[in-house]
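> quick one: sequence and predicted model below, then my questions.
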Amino acid sequence: MSVDQSPGIAGGEERATAVTATAASYPVAPGYRVNVRSGPGTGYAIVRVLSEGAWVRITCQTTGTRVTGPYGTSSIWDNIGSGQYVSDAYVRTGSDGYVAPRC
C-alpha cells in the first residue's frame, strides 16, 4: 500500500491506495529441474524443485551467488515467492540484467 497525502483531502487525512505489482511470468530452461532456495545463493536450503517446463513469476530480483546455467553466468537471483529464490541463469527473461524491481 502507498499513502497519498495529496492536498484537498479533508482534514489532512491520508488516503491509502493499492499499488498493483505486476509480476511477469518467464519459462525455466527446458530440460532442467531447478532448485528453489530459501535465499539468493547456493548456500541456502533447497525448499522445493521446479519441474521441467515450469514457468515462474518474478516479483523482485537481488544479487547473490554467481551461477552458470543455460542462459549464461549471473549473480542475479529471482524471487518467485516468500522465501523462494531461483538463479536467473536458469530463467529465460530475455535480458542479462534486471527485469523486475530489486528486492
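Arrived safely, thanks for sending.
> make it CA atoms for all contacts and neighbour counts henceforth
OK.
> measure residue 80 to residue 4 for me?
Per C-alpha to C-alpha, to the nearest Å, residue 80 is found 29 Å from residue 4.
> between those two, which one's more packed in?
residue 80 (18 against 12; other C-alpha atoms under 10 Å).
> what about the more buried one, distance to residue 34?
12 Å.
> so what sits against both of these two?
Residues touching both residue 80 and residue 34 (C-alpha atoms under 8 Å, 6 or more residues apart in numbering) are residue 86.
> tell me how far the closest residue to residue 16 other than its chain neighbours lies from residue 17.
Leaving aside its chain neighbours, residue 16 sits nearest to residue 3 (4.7 Å; criterion: C-alpha to C-alpha, 6 or more residues apart in numbering). With distances taken as C-alpha to C-alpha, residue 3 is found 6 Å from residue 17.
> another structure for you, compare them:
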Amino acid sequence: MSIGTLQPSATEESHSYVRSLQLLKQQTAEQIRLAAVENAYAEQIRELTRRELELAEQEFACARLVWERAREEVKKAERMKEIATRRINSACLEITCYSCHQRFRP
C-alpha cells in the first residue's frame, strides 16, 4: 500500500472477504444450532402436551362413570321415595281418629 492511496490492496480485500465469509458461516452455524435446540424443545412440549391430553381424557372418562353411577343412585332414591310415599299414603288412609272416628287426611 502506498502512502498516498487509501484503497486497500488485493490481499487485504481477500483477507477481509475471508473473514466476512467465516463470520457468516459461524452465524449460520449458530442459527442452525439454535433452530435445532428450539425444534427439540418444541418436540418435548408436544410430547408433554400429548401425555397431558391422554391423562385428561382418562380423568374425564372416570368422571363420566362417577356421574353415571350417581345418576343411577338418584333414580334409585327417587323410586324408593315414590314407593315410600305410596306406602305412607295407604297407611294414612287406614288411620282413624279414636275420638271422632273419622279417617285421617294428610
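Received, thanks. Keep in mind the model is a prediction, meaning the values are calculated, not measured.
> can you calculate the TM-score here?
Overlay of the two chains. TM-score (TM-score structural alignment, normalised by the length of structure 1): 0.16; 31 aligned residues with a C-alpha RMSD of 4.6 Å.
> just checking, what packs against the helix or strand hosting the residue nearest to residue 16 of structure 1?
Using DSSP states H and E, residue 3 of structure 1 sits in strand 2-4. Counting contacts by 3 or more C-alpha pairs under 8 Å, 6 or more residues apart in numbering; DSSP states H and E, strand 2-4 of structure 1 is packed against strand 15-17.
> could you name the helices and strands sitting against whichever helix or strand comes after the strand it packs on?
Note on strand 15-17 of structure 1: by DSSP H and E, the next helix or strand toward the C-terminus is strand 25-27. Applying 3+ C-alpha pairs under 8 Å, 6+ apart, one finds that strand 25-27 of structure 1 makes contact with strand 55-57.
> for the strand it packs on, buried residues please.
By 16 or more other C-alpha atoms under 10 Å, the buried positions in strand 55-57 of structure 1 come out as 55-56.
> so what secondary structure elements neighbour it?
strand 25-27.
> quick check: buried residues in the following helix or strand past the strand it packs on?
Per DSSP H and E, the first helix or strand lying C-terminal to strand 25-27 of structure 1 is strand 34-37. Going by neighbour count (16+ other C-alpha under 10 Å), the buried part of strand 34-37 of structure 1 is 34-37.
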